[in-house]
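**Q** Here you go, sequence then predicted model.
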Amino acid sequence: MSGHVEEPKKFEPRKPVQLDPPKSDPISLDYLSKCDGINEGYPTLVAIKRTVFDVSGNPAYGAKGQYHVFAGKEPNRALAQSSLKPADCVPEWEDLSDKEKGVLADWYTFFSKRYNIVGQIQ
């Protein structure tokens, strides 16, 4: 195959991660909001561009973690703008600059190499 370019490895996890096949189960915003790393019996979930990732195994998204602000939400704007402000943890991202949209796309790639996709926001 001449001319084939490999995807850059910059988002590869340091330790290989065995991921399950992605699921497309419908997930409501109400259910997502309960998956905030605090509610017992619920997984910890983060959505990016309507795709829901299970981050339960990473304490950074738990109650005392530095990224807890993202748990149970679809924080597209905050990720794109590298913000940890709760007010920025909203789904709207279409009006962002091309650079910020690129940052959000990088986060999506980063998450997809580390966390199982468990569904889609409905």
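**A** Received it, and whenever you're ready, just let me know what you need. All values reported here derive from a predicted model rather than from experimental measurement.
**Q** make it CA atoms for all contacts and neighbour counts henceforth
**A** Fine.
**Q** can you give me the offset of the biggest strand by length in the chain from its chain's centre?
**A** If you go by DSSP state E, the chain has its longest strand at strand 116-121. Remark: strand 116-121 is offset 10 Å from the chain centroid, using Cα atoms, centre = their mean, to the nearest Å.
**Q** And here is the other one:
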Amino acid sequence: MAAKFEPKEPVQLNAPNYTPISVDDLGKNSGADGQPCYVAIKGIVFDVSGKDAYQPGGSYSAFAGKDASRALGLMSTKAEDVRPDWFDLGEKEKKTLDDWFTFFQKRYNIIGTVQGATNKDPDSAL
């Protein structure tokens, strides 16, 4: 089942880095003004720089510089859904969020964790 998330082109990823990143620093990395572009899921920060969809004006730009866990679980790009809380989602939405997390893990470098995040997966070793 995990094969469905494999990238079409091979991706060389660095070893995950779990350096704490403040919410303010996460927000500064939205791809604007030549800055890197980060998206967090369940408190884990991914570097999505270079992917047009997350850059300003892109179809997923609402996620840039934020923890988009809830929005990803809901399959939403609405600004009000782009927030870290996800524990109250239904089982279907939690599965969708898990699928997105797997998708990101296979494509983007993990460059940190959101400092003080309260939305980390309780089943995760992190």
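**A** Structure's in. What do you need? Not measured: the values here are computed from a predicted model.
**Q** so the longest strand of structure 1 matches what in structure 2?
**A** Alignment note (TM-score structural alignment): strand 116-121 of structure 1 is matched to residues 109-114 of structure 2.
**Q** That stretch vs structure 1 - mean distance after superposition?
**A** Taken over the aligned residues, the distance from stretch 109-114 of structure 2 to structure 1 averages 0.4 Å (mean Cα distance after the TM-score superposition for structure 1).
**Q** hmm, who's touching that stretch?
**A** 13-23, 26, 40, 43-48 (Cα atoms under 8 Å, 6 or more residues apart in numbering).
**Q** ok, of those, which come out buried?
**A** 20-21, 23, 26, 40, 43-48 (16 or more other Cα atoms under 10 Å).
**Q** So which of those is the closest to Thr96 of structure 2?
**A** Nearest to Thr96 of structure 2 among those: Ala40, at 15.4 Å, using Cα to Cα.
**Q** For the aligned residue in structure 1 for that closest one, give me its contacts.
**A** Taking TM-score structural alignment, the alignment pairs Ala40 of structure 2 with Ala47 from structure 1. Taking Cα under 8 Å, 6+ apart, we find Ala47 of structure 1 in contact with 53, 72-76, 121.
**Q** Average offset of the strand or helix carrying Ala47 of structure 1 relative to structure 2?
**A** With secondary structure defined by DSSP states H and E, Ala47 of structure 1 is part of strand 45-48. Average distance, strand 45-48 of structure 1 versus aligned residues of structure 2 after superposition (mean Cα distance after the TM-score superposition for structure 1): 0.1 Å.
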